[in-house]
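Q: Please work out how this folds:
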Amino acid sequence: MSSGKCVRTGSDRLNLHHLRYFCVLAQTEHYGRAARQLGITQPSLSHAMAALEQELGLPLLEKQGRGVRLSRYGQQFYQTASETLARLDAGVRRLQATREGGGTLRLGAVRGLAVTAAPQLMHSFRQQPEGREVEFCLNSASVLSSEVMQGLDAGKYDFVFSFRPGNPDTTEALPFAFGKFVFIVPENHPLAKQTSVRLQDTLDIPQVFFSQQNSLRDTVEKMFARAGGLPPISLETESDQVVAGLVAQGFGAAVVPQLQVLESLPVKVLQITDQPTERMAWMVWRRDAWRSPAAKAFEQHVRTQVQKGSVTI
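A: Just a heads-up that it's a prediction; the model follows:
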């Protein structure tokens, strides 16, 4: 078999050049025209087709006047060969685009950040010259920082947006936005007449809490511990938006991040005055992972946006 790039088929190998020659010959049905199109001699093309038929053990071509046509086996093989080469060429183009600063960036984000911060940064990056050829794939299925971190560790993402900075031994983390916690009550609650509240004054009010799986649970519990104890818990759930929805339906009050969805729900938002309420969001990536030019450019863009103070959550 002649030398060249090969693909394995069982225990044998097929020459990729021969596959391309075969597809062009199948389209032109003429050795002379195919050879000119390929930039090779007609004897070289004839030799390649003979080698391909010998490799497969079946006739792919039949004589037709001064030209050729595909045999029944050639018709079957042409469909497979053309599809294989198309996929291969598409894969090569994607890798070339990545090398040249384009390609796809895979992002994972907890749901709260997937609604606000991540789209802001994606959009602003696409407006820059270095971001115009970059595509994004954003996975926002999880509400838990631990789950997106697992995806990062498994190599599913180039970056994740999380409320945790990740493992400092294996990841790099950039704090990119700050938010705060607020206290919410139904609109008909006695506290709805106020604009602020001390957590120590809410310890006897039934409240909706985050479940233990949500990293915010620990933060909220520490806030209440500093305020003097835990309130009665009426319900637990993982999602901050679900917590807000339950409060709107009268299942209790809650400490939640200040979310955009609160503006559309029948709840009253109260500022917390006796506890630190700031929370930080992070963009995290693996320290040992190879990063494409697009990934490096995106990181620098996020750093620039942080310096401008233009990212909100």
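
Q: CA only for contacts and neighbour counts going forward, please
A: Noted.

Q: who are the neighbours in contact with L191?
A: The neighbours of L191, taking C-alpha atoms under 8 Å, 6 or more residues apart in numbering as the test, are V185.

Q: Now do it against F136, distance only.
A: 44 Å (C-alpha to C-alpha, to the nearest Å).

Q: same question, A254
A: For A254 relative to F136 (C-alpha to C-alpha), the value is 35 Å.

Q: Between the two ends of stretch 137-152, how far is it?
A: Stretch 137-152: ends 14 Å apart by C-alpha to C-alpha.

Q: swap that for stretch 205-219, please
A: 19 Å.

Q: For it, what is the distance to the chain centroid?
A: 27 Å (C-alpha atoms, centre = their mean, to the nearest Å).

Q: Mind naming the longest helix for the chain?
A: helix 72-99 (DSSP state H).

Q: Can you mark which positions in that helix are buried?
A: Of all the residues in helix 72-99, those buried under the rule 16 or more other C-alpha atoms under 10 Å are G74, F77, Y78, A81, S82, A97, T98.

Q: next one: it to chain centre, how far?
A: Its chain's C-alpha centre and that of helix 72-99 lie 26 Å apart, by C-alpha atoms, centre = their mean.

Q: The following helix or strand past it vs helix 72-99, what angle?
A: The helix or strand immediately downstream of helix 72-99 is strand 103-109, counting by DSSP states H and E. Strand 103-109 and helix 72-99 are oriented at 70 degrees to each other (axes from the mean of the first three to the mean of the last three C-alpha atoms, to 10 degrees).

Q: So what touches strand 103-109?
A: Applying C-alpha under 8 Å, 6+ apart, the contact partners of strand 103-109 are 94-95, 97-98, 118, 133-142, 145, 148, 151-152, 156-162, 294-295.

Q: Out of these, name the ones that lie in strands.
A: Among the contacts of strand 103-109, the members falling in strands (DSSP state E) are V134, E135, F136, C137, L138, N139, F159, V160, F161, S162.

Q: Mark which of those residues are buried, thanks.
A: V134, L138, N139, F159, V160, F161, S162.

Q: Here is a second sequence; please produce its structure as well for comparison:
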Amino acid sequence: MNLSQLYYFKKLAELQHYAKAAKELYITQPSLSNAISSLEQELGVSLFQKTGRNIHLTKYGSEFLVYVTSGLEQVDKGIAIMKNYAGTSDGGKIDLGCIITVQTGYIPKLLNDYKTRTAGVAFNVREAASAPLLGELKSGHFDVVFCAHGEDDPDIAYIPVLTQQVVVAMGANCPLASKAFITPADLEEQHLISYLDTIPLGRAMRRALDERGVQNVEYNYLDESILAGFAANGVEAAIMLDTFFLHSVEGLEVRPFYLSALERRPCYHRVYLAYSTKNYHPYCVDHFIQYITDNLVLEEDPLARYID
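A: Next comes the predicted model:
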């Protein structure tokens, strides 16, 4: 048994077709067939069974695939680490997803800083909302994502990396504009708008406001751009996050939101680096996650309130 046979077996198990597997492995179909037959003879079990022109794994093949996949992942990582020590690594590519509010400032700075420390790593960056990002993370389309905390899931790990402050935004004619800060008591007579409560941020905002008895809220909006637009041009006040969107809306007044006038505890929503604990990660992805873990984990402020 040799390493090539194990790679051949894994590829054939993925494609379940000799011709397709041989093409991707850059070998002939007879060479692949001979390698698999030799492996089966050495193991003493049949790994594949023919079904017409296709094949599928036997129960022995399915079990063997688990061990082979795990073993080859460790071999690949070991090779990558040794090449990195030797300065011959090609770096690799990381598919990264992020919410829009971190893609203009935080992500470019983070990646530029990381690239100065780690040569050769390329990033493929795509923006989406938190829920789709987490779905594509689990399916393997992303290696890591920067997003709001989703529902608890044993297959996803979250590392807090930055905060965005909760504020109240309004037009200049709103009665709240005369205040230096806003508390839940100030909102009792005010018509409020906030995020859709079907997205992670909206659910977190609704929980926080419900705890403080703030009930007159319309949870219908997707992001800060539309919330800020309605707040600046209407009678509504928007309870939302302080992001770059707010600074591009003319006539908008923004005030910090505190839980009480006495304590004046600011509220923050956290953004997380999320990654799958189940999916395979090449060495470059593990190294990036470790870099975040070692250097950029957010320290919790005991005086603040986190709504996520």
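
Q: Drop the TM-score for these two in here.
A: With the length set by TM-score structural alignment, normalised by the length of the second structure, the two chains reach a TM-score of 0.62; 222 aligned residues with a C-alpha RMSD of 3.4 Å.

Q: separation between the residue of the second structure most remote from its centre and I55 of the second structure?
A: Ranked by distance from the centre of the second structure (C-alpha atoms, centre = their mean), the top residue is Q41, with 43.8 Å. From Q41 of the second structure across to I55 of the second structure, the span is 18 Å (C-alpha to C-alpha).

Q: what's the answer for I36 of the second structure, then?
A: 12 Å.

Q: Compare these two (neighbour count), which wins?
A: Legend: neighbour count by other C-alpha atoms under 10 Å for I36 of the second structure and I55, higher for I36 (20 against 17).

Q: Name all residues that make contact with that one.
A: Neighbouring residues of I36 of the second structure by C-alpha under 8 Å, 6+ apart: Q5, Y8, F9.

Q: Give me the aligned partner of the residue farthest from the centre of the second structure over in the first structure.
A: In the first structure, no residue is equivalent to Q41 of the second structure according to TM-score structural alignment.

Q: hang on, Q41 of the second structure is in a helix, isn't it?
A: Yes: counting by DSSP: H, G, I helix; E, B strand; the rest coil, Q41 of the second structure is part of a helix.

Q: okay, the lengthiest strand in the second structure sits on what stretch of the first structure?
A: The strand that spans the most residues within the second structure, counting by DSSP E, is strand 156-171. Using TM-score structural alignment, strand 156-171 of the second structure lines up with residues 171-186 of the first structure.

Q: how big is the offset of the matching stretch relative to the second structure?
A: Superposed on the second structure, stretch 171-186 of the first structure shows a mean distance of 1.4 Å to its aligned residues (mean C-alpha distance after the TM-score superposition for the first structure).

Q: buried ones in that stretch?
A: Applying 16+ other C-alpha under 10 Å to stretch 171-186 of the first structure flags 171-177, 180-186 as buried.

Q: So what's the residue count around whatever residue of the first structure lines up with A131 of the second structure?
A: Aligned counterpart of A131 of the second structure in the first structure: S146 (TM-score structural alignment). Look at S146 of the first structure: counted by other C-alpha under 10 Å, it has 18 neighbours.

Q: same thing with E147 of the first structure?
A: 17.

Q: hmm, back to that, I'd like to know which elements the longest helix of the first structure is packed against.
A: helix 16-28, strand 103-109, helix 293-308 (3 or more C-alpha pairs under 8 Å, 6 or more residues apart in numbering; DSSP states H and E).

Q: what's the mean distance for the second one versus the second structure?
A: Following the fit onto the second structure, the mean deviation recorded for strand 103-109 of the first structure is 1.1 Å by mean C-alpha distance after the TM-score superposition for the first structure.

Q: can you check the last one too?
A: Using mean C-alpha distance after the TM-score superposition for the first structure, helix 293-308 of the first structure ends up 2.8 Å from its aligned counterpart in the second structure, as a mean over the superposed pairs.

Q: thinking again about what came up before, in TSV, list the ones in strands among the contacts of strand 103-109 of the first structure along with distance to W285 of the first structure.
A: TSV is the format used below for those (distance: C-alpha to C-alpha, whole Å):
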residue	distance to W285 of the first structure
V134	18
E135	18
F136	16
C137	15
L138	15
N139	15
F159	5
V160	7
F161	9
S162	11
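
Q: Regarding the closest residue to P282 of the second structure other than its chain neighbours, what is its secondary structure?
A: If the residues on either side of it in the chain are set aside, P282 of the second structure comes closest to K77, at 6.3 Å by C-alpha to C-alpha, 6 or more residues apart in numbering. In three-state terms, and counting by three-state DSSP, K77 of the second structure is helix.

Q: start to end distance for stretch 132-146 of the first structure?
A: End-to-end distance of stretch 132-146 of the first structure (C-alpha to C-alpha): 31 Å.

Q: chain center to that stretch: distance?
A: Per C-alpha atoms, centre = their mean, the centroid offset for stretch 132-146 of the first structure relative to its chain is 3 Å.
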